[in-house]
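Asker: Compute the structure for the input listed below.
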Amino acid sequence: MKKITLLLIFTFFAILFSCETSTFQDIEQDPAATTQNNSGSTDNTSGSTSGSTTGSTSGTTTTTPNVTYTTDVKPIITNNCIACHFSGGESPALGTYTQVKNAASAGKLLCTIQAQGCRTMPPSGKMSQANINLILLWKTQGYIQ
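Answerer: Reported below is the predicted structural model:
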């Protein structure tokens, strides 16, 4: 009986601590989105075209990109979702900005791509955390088209 109790306790804590969480800071500032080259200028590798830049005392420059549907989110949806979720296909349809925005604001899209208690999408497996973070940042920034 003691072995079963210990096994259950261990399993509970293993599951509890193995879950991945994203805080607002993780979503707001993606360190992989910005790199600094040798000349001191900042290269934004996330594909965004605008953003706010802040300096720090260590000499590095960080950029929080403005994530837009057209530049950042649409390519992710096209590559991972649109094969099944087109108008007339699986629900919800994700072919337009409005359809993706409505699915994201309702929570269903974010639940499924994060695999948090919902059916995991895309069917091939959870998409990269970088793509999920871009969609979360798009939501946080107000669904910019």
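Asker: switch to C-alpha atoms for all contacts and neighbour counts from now on
Answerer: Noted.
Asker: what about the strands in the chain?
Answerer: Taking DSSP state E as the criterion, the chain carries its strands at 34-36, 42-44, 51-55, 61-65.
Asker: what helices or strands is the third one leaning on?
Answerer: Counting contacts by 3 or more CA pairs under 8 Å, 6 or more residues apart in numbering; DSSP states H and E, strand 51-55 packs against strand 61-65.
Asker: What helices and strands are in contact with the strand it packs on?
Answerer: Strand 61-65 packs on strand 34-36, strand 42-44, strand 51-55, going by 3+ CA pairs under 8 Å, 6+ apart.
Asker: one more to put side by side:
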Amino acid sequence: MKKKYIAAFGCFVGLLSCEKATVEPINPSAISYNKNVQPIIEAHCIECHLMGSESAELYDYDRVAATVVSGQLEGCLNGDTNFVQMPFDHVLDDSSKNIIYLWIDQGFQDN
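Answerer: As a prediction, the model looks like this:
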């Protein structure tokens, strides 16, 4: 019986010591291409959108900005039926999409 109480107490102490992971919030007034947008593109897009690819090239700021101007980047992310949903293999999480949308709304600066 003592072993059950000791085990239960150990589990209780273990649960108390758990920490919730925190993510540093992004200041929406300070979205940066280099710090916020480019890492998303590198993680989710660049594998298929390299220099010389048949699809939109997203390997540098100028190419990404061109897809913003044409409406292609936003259309591919928001499910617009005039564009193919990207990325192909998974849906980009809402947090990443919102960072890109904020960057576009702020004038998609090269910063």
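Asker: picking up where we left off before, figure out which of the helices and strands packed on strand 61-65 of structure 1 is closest to residue 133 of structure 1.
Answerer: Proximity to residue 133 of structure 1, assessed across these by CA to CA, is greatest for strand 34-36 (14.2 Å).
Asker: against structure 2, where does the closest one fall?
Answerer: Per TM-score structural alignment, strand 34-36 of structure 1 has no counterpart in structure 2.
Asker: what's next to that strand, contact-wise?
Answerer: Strand 34-36 of structure 1 is contacted from outside by 42, 43, 44, 45, 46, 60, 61, 62, 63, using CA atoms under 8 Å, 6 or more residues apart in numbering.
Asker: who's in contact with residue 41 of structure 2?
Answerer: Neighbouring residues of residue 41 of structure 2 by CA under 8 Å, 6+ apart: residue 58.
Asker: any idea how far residue 84 of structure 2 is from it?
Answerer: Counting by CA to CA, to the nearest Å, the gap from residue 41 of structure 2 to residue 84 of structure 2 is 16 Å.
Asker: For residue 36 of structure 2, which non-adjacent residue is spatially closest?
Answerer: Distance criterion CA to CA, 6 or more residues apart in numbering; nearest residue to residue 36 of structure 2, sequence neighbours excluded, is residue 99 at 7.0 Å.
Asker: measure that neighbour to residue 54 of structure 2 for me?
Answerer: Look at residue 99 of structure 2 and residue 54 of structure 2: by CA to CA, they are 26 Å apart.
Asker: Those two: which has the busier surroundings?
Answerer: Neighbour tally, residue 99 of structure 2 and residue 54, criterion other CA atoms under 10 Å: the higher count belongs to residue 99, 19 against 9.
Asker: Distance-wise, check the alignment partner in structure 1 of the more buried one relative to residue 78 of structure 1.
Answerer: In structure 1, the residue matched to residue 99 of structure 2 (TM-score structural alignment) is residue 134. Distance of residue 134 of structure 1 to residue 78 of structure 1, given as CA to CA: 14 Å.
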